[in-house]
Each structure stands twice: as structure tokens, then as C-alpha cells.
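>>> Here is a sequence together with a model predicted from it:
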Amino acid sequence: MLYHVLYSLHDVSIIFNVFRYITFRTFCAIITSALIVFVLMPRFIAYMRKRQFGQVIREIGPDHQHKAGTPTMGGVVIIFAVTLASLLWGNLNNIYLWITLGLFLIFGLIGFLDDWRKVSRGKSLGLTGKEKLVLQALTAGIFLFLALKYGTFDTKLSVPFFKEFRPDLGFLYFPFTMLVVVGASNAVNLTDGLDGLATGPFVIVAGVYLLFVYLAGHAKLASYLQIPYVPGAGELCIFCGALIGGALAFLWYNAYPAEIFMGDVGSLSLGASLGALAVISKQELLLVLAGGIFVAEALSVMLQVAYFRLTGGKRIFLMAPLHHHFEKLGWPEPKIIVRFWIVAIFMGLLAVSTLKLR
């Protein structure tokens, strides 16, 4: 909204011409989103404490009972901040901005319903796994249908480290990219088990995709780097900036020891946004590299469950997801968190390196 108002004044003064630039508006979105979280989060924490809407801790696994009652659902504030900042600084005529925001909000609503069941009942049971998967798959399907119908990209798949190898998945592209979105959402959700553990890597991956959506939307740079050109994708830089600003500000309160947790309302929506960015930038497989921490966490759960069933009760890890395995080994929580962040940084750098290592 501010973009349309302020840029329309560029004929009055050349100063307002700066608002045409995606880079400048991305910076504005980062600051705006962060400020909104900094202003609202303390009030939200106080409200949740007053209402006694706190995290319910399961008794199985590592001893986290000291965290019971910590306010949760901080993702509500993140979603509000990201949405408002994106609408203020984004080009509202851009279809990618609208469908990505829509996906982000609906996944947030799914997480909100899950969290609300938990805090209102005082139990660790929210939506069932099937209920969440059905709602997520339906939302991802609508997003992909709209992106393919109104967007300007194809069903070919970009493969990291290869310039010209772009297999066309055809009709298989639809279920594949649905898996990307739903998988990313749930992978971030699984990672959100320690204070700040998911937030740090999320900021790193969002930064990687901020670069890639900018390049994908820039015809000359996309041609030079030999990556798919997606007209209009660059506008998602504003959305990425809002995500980064909101998540960084939230980390101020979520860092160990956490004053608030993001809840499923935050983790599901943030994870889905990464999947959407990967799809629109035509860098779906890159998410495996950039989001290596999230992939490892999700794989640890799948391998643990499969091995447990096949062997009649044996386990690969002491506990899944992976961060709980290290807790069982005796690693202090802050050490696990920081080391996961370090790995996430290296994975992000590896993802960026694919621009030239091909």
C-alpha cells in the first residue's frame, strides 16, 4: 500500500523514485516487520501469561517440564507482522505475492487450530496427523494450481550443480511440489523443539531464497547465471524480507531460555513459506541443501519410525527428532542449538555456491 502511494509521488520529487527498487523496499519490509514484533510481542507474552495459555510438555523424552506453561503461539504476531509489512511495501498487482501470502496465512490458520486445541484443553493433543495433512495438502494444491494458472513458469525441474539438465516432470510436477510445500512445513515444525532451534536456520534459509527469488525475477542476472527466469518473482523479496525481520525479532524472545514459543501457528506457516519460495523461484531441490537441518530432522523421524516397525522395537536414534538424540547423549541445549545454527549456515553457503559450481 505504501509502495503504491509513495511511488506515485515520484513525478513530484525524484526522492520518491527510490520506492521503485525492490532492494530498498525489501530493507523497509525487514525493518517494518521487526519493529511490529518488537512492539507487540511483549504485550502478547503478557496476555498469554494472564490467560495461562502455555506450552504443554509431554512427559516422554528429555526432561523439559521446567518449560511447561511458557507462553506459546508467538507465531500469531510473526504472521501479523509479515503480512502487514508485505502489504505495505509490496506491489499489490503481483500475483505471486498474493498467492504466497494466502498460503502463508492458511497454514498459519491450520497451526492456530492445532495450538488452540492444545492450550484450551491443557493437553498435548491438537489436530490429528491426518487432519493436518489433509488441510495442508488441500492448501498446497490450491496454491500450486493458482501459481501454474496465473504464473509464468513451467513444470521443469532445476537440478543444483547442473546448468542444462532440467527434466520436465509434466503432470508429476504437481504432486512433487505439493510434497515440497507440505514437507517443508512439517520439517520446520519437527525442528521447533528447542529454544530458537528452528528460528535460526529459518532465517538463514529465508535469506538464501531472498537471493534466489531476486535473481529469478531479474532477466539479465537469470540469463547470466543460467537459472530459470520467472517474471515477477523478484517481488517476493519483500515477503522474504518481512519473514527475516519478523523471525529475527521473534528470536529475541525465543532465544534460550525462551520467553515464548512460536507454536504450530508459527512453524507450519514459516515452513510452508519456504516451500512456496522454492517452488516459485524454480529451486525446489535446492531446499534440500539450504534447509539441510530441517531435512535431517524430518528424515530422523521417518527412519526411526520405519526401523522401529521393521525390527519390532529397535531404534536407530536414542530419540527422534534428531535434536532429542543429542539431548539424550548429554549435550546441553544451548550447545545443540548453536551447533545446528552453524551447520545451517554452511548448508546455506553451499546452496548459494550452486550458482557458480555447475
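Yep, it's here.
>>> going forward, measure contacts and count neighbours with C-alpha atoms only.
Noted.
>>> Residue 15: neighbour count?
12 (other Cα atoms under 10 Å).
>>> for residue 164, same thing?
Counted with other Cα under 10 Å, residue 164 comes out at 11.
>>> And residue 241, by the same measure?
29.
>>> again, but for the one 5 residues further on
Here the neighbour count serves as a burial measure; for residue 246 (other Cα under 10 Å) it reads 30.
>>> Also residue 128?
Neighbour tally, residue 128, other Cα under 10 Å: 9.
>>> Distance check, it against residue 107.
Applying Cα to Cα, to the nearest Å, the value for residue 128 to residue 107 is 15 Å.
>>> Run through the helices of the stretch 101-250 of the chain in chain order.
Along the stretch 101-250 of the chain, the segments classed as helices by DSSP state H, counting those that start in this stretch run 129-150, 173-191, 199-216, 219-225, 236-254.
>>> here's the one I want to compare it with:
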Amino acid sequence: MLYHLLYPLHTTYSFFNVFRYITFRTIYAIVTALVISFLIGEVVTEMLRRYQIGQQIRSDGPKSHMSKSGTPTMGGILILIAMVGSTLLWADLTNRYVWLVLTATVGFGAIGFMDDYLKCIRKNTKGLLPRYKFSLQILVALIIALGVYRSAAYSPILSVPFFKNIIPDLGALYIPFAILVIVGASNAVNLTDGLDGLVIGPITVTAVAYTIVAYVTGHRTFSEYLLIPYIEGAGELSVFCGAMIGASLGFLWYNAYPASIFMGDVGSLPLGGALGTVAVISKHELLLALVGGIFVMEALSVIFQVASFKSSGRRVFLMAPIHHHFELKGWKEPKIVVRFWILSIILALLSLSTLKLR
């Protein structure tokens, strides 16, 4: 919005020419989302507390979590307001990719809101039934996948990290593949959300990585130099990723140990879905498995646990997702969180190195 209002003034006042630069608008998208979070964070927290929208703690989980019962949840609303608001202010709203990623954010946010509403307000412990929840996720991802696939400037090729000559063309199979990436990312992030600050740290790191990826993918000179697919207009997603960084940092202010607010599904589902969408649009889908390795590890721990228990009656971990396993091993919550953050930073650096190591 500010881009469309102020950039046309550059013909009269040269200062406004800075609005044409994605880097400038990305920086201020970060700052704006952060300021929005600080301005409304206390208001959202108090509103959730007043209406007694609190976290329900699993009785079979770590005993140290029982003290968290009743902590305001659905704090993802704060993230969505800051992220979407900042994007609308600073992004080029004529860019179709911006609207696709906003559709993913709002769509998955609505699904998360329905699940949290049933659990926290209607006191339905099951929430949105898995078959309905999963079906709605696939529907939103299908809309995104079709929007990307039908883009005139798009090609259904797959970029493989570390290998510049391996670029398989998936053809129409790209649609189910894109759905898998988006839905998988959304649910993997959701499974990681279990400790104070655990998920929002890797989300921030992953958003930083994809800010860079989106920028170089949408820059013809950089993409040709790095031998990566050039996607015209994809650079504008850097502004969205910047808004995600600012909103995540703002939420971390309230979610750091000991957390005064939890994000709930209304936060975790759209964050994962948005990252999956950015990965699909920027043609770095497989890279998400590396930079978001923490989310992959958490999801796989649940899959292995369930598969092992159903097949042999034995558990691979003391408890899944894996962060609970470390808790039951005696690790303190802050230590688990910080170590997972460190791993996330290492994976992000490794993933960015693949842009050159090809």
C-alpha cells in the first residue's frame, strides 16, 4: 500500500525512489511487523486471558508442563495481524505471488483458528477432526499449487540442492508435489510447537534464509550467476519473508521462556504453510527440508514412534515429538530450545551454501 502511494511521488521528490528497492521495503517490513507486535501484543494477551482462552495440557506429557495450564493460547492471531498487515503496507500488491502467499497464510490461519476455537472455546478436546482438518489443508494447498502451476512464467522443474545438472521436470505431477510440500511444512511446524520459544526460533531462521533465496531467485543477474532458476517477480516475496521475521521476533518477546502466550494452531499452521508456499514459488522446495531440518526431525520422530508402536508395540522415543523425549531424558526446557535454535542456524547456513555449491 505504501509502495503504491509513495513510489509514484519519486518523479517529484527523488527521495521516494527508495521504495522501488525490495531490500529497502524488506527492512521496513521487518520493523513494521515488529512494531505492530509490540503495540498490540499486551492487548491480545490480555484479551485471551480475559476470555479464558488457555492452553490445555496433556495429562500424559512431562509433569513440568502442568504449571503451564491456562496460559493464553491462540497467540498466532498476533503473528497473523503483524505479518499480513506489514506485507500489505510494504509489498507490491500487483504481484501475484504476494497474493498467493497471503492466501496460504490466511487459509491455513483460518483452519488453525477453527481447530483452536473448538478446543479452547467450545472445550472440544478433539478439536477439528483430522479428516476435515487435513482435507481443508489440501484444498488450500491445491489452490496455491494451481495458481503457481498456471503462471505463464513458471516451469514445473525441480531444483536439487548441490546438483546443478539434475533438474527433473515433474510436469503435471508438480501439483501433488507442491501440495505435499505445503501441507507437510504446515503440519511439521505444528508438531514442533511444544516448548516455550521452540518453534518460533527456527521459523525466524528459516524466514531469514528464504528472504535471501527469494531475492536471488527473483534477480536475473544473481540467479544466472548462481545457476538457479530465475522466477520473475519472486523477489517480492522477500518483503513477505521480512514481515514474517518481524512478526516472529515480536511474538518471541512474549513467547520466550517462561511464555506468557502460546501461538496455537492459528499460528503454527499458517507459518508452516506460508514457508512451504514461498519454497514452492521460489523453486527451492527440497531446500526447505534442509533449512527446516528441525521441523523435519520433529515430524519424523512422530511418524517413527507411531509406526513402531503399531507394528511391534514398542516405542522408539520416550515420547514424541522428539523434544519431549529430551525432556524426559532430563534436559531442561531452555536448554532444549536453545540447542534446537543452534541446530536451526547451522542448517540455514548449510542450506544457503548450496546456492553456490552446485
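That came in fine, so what should we check first? All values derive from a computational prediction rather than experimental measurement.
>>> After superposition, what is the TM-score?
Aligned and superposed, the two chains score 0.98 in TM-score terms (TM-score structural alignment, normalised by the length of the first structure); 357 aligned residues with a Cα RMSD of 0.8 Å.
>>> Any idea which residue is closest to the centre of the second structure?
residue 271 (2.9 Å; Cα atoms, centre = their mean).
>>> and it, what does it touch?
105, 186, 189, 203 (Cα atoms under 8 Å, 6 or more residues apart in numbering).
>>> let's see it at 7 Å
105, 186 (Cα atoms under 7 Å, 6 or more residues apart in numbering).
>>> In a strand, it, correct?
No - if the criterion is DSSP: H, G, I helix; E, B strand; the rest coil, then residue 271 of the second structure is helix and not within a strand.
>>> ok, it to residue 67 of the second structure distance?
27 Å.
>>> Show me the strands in the stretch 51-200 of the second structure, by range?
Taking DSSP state E, counting those that start in this stretch, the stretch 51-200 of the second structure contains no strands at all.
>>> looking at the helices of the stretch 101-250 of the first structure, which is buried most?
helix 236-254 (a mean of 27; mean count of other Cα atoms under 10 Å).
>>> other SSEs contacting that helix?
Packing contacts for helix 236-254 of the first structure, counted by 3 or more Cα pairs under 7 Å, 6 or more residues apart in numbering; DSSP states H and E, involve helix 22-51, helix 75-89, helix 199-216.
>>> With the second structure overlaid, how far apart is it on average?
Following superposition, helix 236-254 of the first structure is found to deviate from the second structure by 0.4 Å on average (mean Cα distance after the TM-score superposition for the first structure).
>>> Next, the angle from that helix to helix 75-89.
Angle of helix 236-254 of the first structure versus helix 75-89, following axes from the mean of the first three to the mean of the last three Cα atoms, to 10 degrees, is 150 degrees.
>>> List the contacts of helix 236-254 of the first structure.
For helix 236-254 of the first structure, using Cα under 7 Å, 6+ apart, the contacting residues are 25-27, 29-31, 33-34, 37-38, 78, 81-82, 85-86, 89-90, 97, 195-196, 199, 203, 206, 210, 213-214, 259-261.
>>> I'd like to know which of those are buried.
25-27, 29-31, 33-34, 37-38, 78, 81-82, 85-86, 89-90, 97, 195-196, 199, 203, 206, 210, 213-214, 259-261 (16 or more other Cα atoms under 10 Å).
>>> about what we covered before: mind checking how far the residue nearest to the centre of the second structure is from residue 83 of the second structure?
Counting by Cα to Cα - residue 271 of the second structure and residue 83 of the second structure are separated by 10 Å.
>>> repeat for residue 288 of the second structure
Following Cα to Cα, the distance that separates residue 288 of the second structure from residue 83 of the second structure is 20 Å.
>>> closest one to residue 123 of the first structure among the helices of the stretch 101-250 of the first structure?
Nearest of those to residue 123 of the first structure, taken as Cα to Cα: helix 129-150 at 15.6 Å.
>>> So which other helices or strands are in contact with the closest one?
helix 95-121, helix 173-191.
>>> any chance of these in JSON lines, with distance to residue 277 of the first structure too?
Converted to JSON lines, those look like this (distance: least, Cα to Cα, whole Å):
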{"stretch": "helix 95-121", "distance to residue 277 of the first structure": "8"}
{"stretch": "helix 173-191", "distance to residue 277 of the first structure": "9"}
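>>> ok, residue 329 of the second structure - how many residues close by?
11.
>>> brain fart, residue 331 of the second structure
13.
>>> So what does it match up with in the first structure?
Correspondence of residue 331 of the second structure to the first structure, assessed by TM-score structural alignment: residue 331.
>>> contacting residues for the closest residue to residue 232 of the first structure other than its chain neighbours?
Excluding its sequence neighbours, the residue lying closest to residue 232 of the first structure (Cα to Cα, 6 or more residues apart in numbering) is residue 217, at 5.5 Å. Contact partners of residue 217 of the first structure, counting by Cα under 7 Å, 6+ apart, are 229-234.
>>> And the buried ones among these, selectable in ChimeraX?
To isolate the buried ones among the contacts of residue 217 of the first structure in ChimeraX, judged by 16+ other Cα under 10 Å, type:
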select :229,230,231,232,233,234
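>>> which one of the contacts of residue 217 of the first structure sits closest to residue 142 of the first structure?
Checking the contacts of residue 217 of the first structure one by one against residue 142 of the first structure (Cα to Cα), the nearest turns out to be residue 233, at 18.5 Å.
>>> what residues are up against that closest one?
Taking Cα under 7 Å, 6+ apart as the test, what residue 233 of the first structure contacts is 96, 213-214, 216-217, 280-281.
>>> and what of residue 277 of the first structure?
Residue 277 of the first structure neighbours (Cα under 7 Å, 6+ apart): residue 209.
>>> Check residue 23 of the first structure too.
Taking Cα under 7 Å, 6+ apart as the definition, residue 23 of the first structure has no contacts.
>>> unless I'm mixing things up, residue 37 of the second structure is touching residue 82, no?
Yes - counting by Cα atoms under 7 Å, residue 37 of the second structure does reach residue 82; the two are 5.9 Å apart.
>>> Pull the number of nearby residues for the nearest residue to residue 101 of the first structure once chain neighbours are set aside.
Using Cα to Cα, 6+ apart and skipping residues adjacent in sequence, the residue nearest residue 101 of the first structure is residue 83, 7.0 Å away. Residues lying near residue 83 of the first structure (other Cα under 10 Å) number 19.
>>> try residue 40 of the first structure
What residue 40 of the first structure shows, counting by other Cα under 10 Å, is a neighbour count of 14.
>>> And for it, nearest residue in space, chain neighbours not counted?
Nearest residue to residue 40 of the first structure, sequence neighbours excluded (Cα to Cα, 6+ apart): residue 77, at 7.0 Å.
>>> Distance of the counterpart of that neighbour in the second structure relative to residue 278 of the second structure?
Here residue 77 of the first structure is matched to residue 78 in the second structure, going by TM-score structural alignment. Going from residue 78 of the second structure to residue 278 of the second structure by Cα to Cα gives 21 Å.
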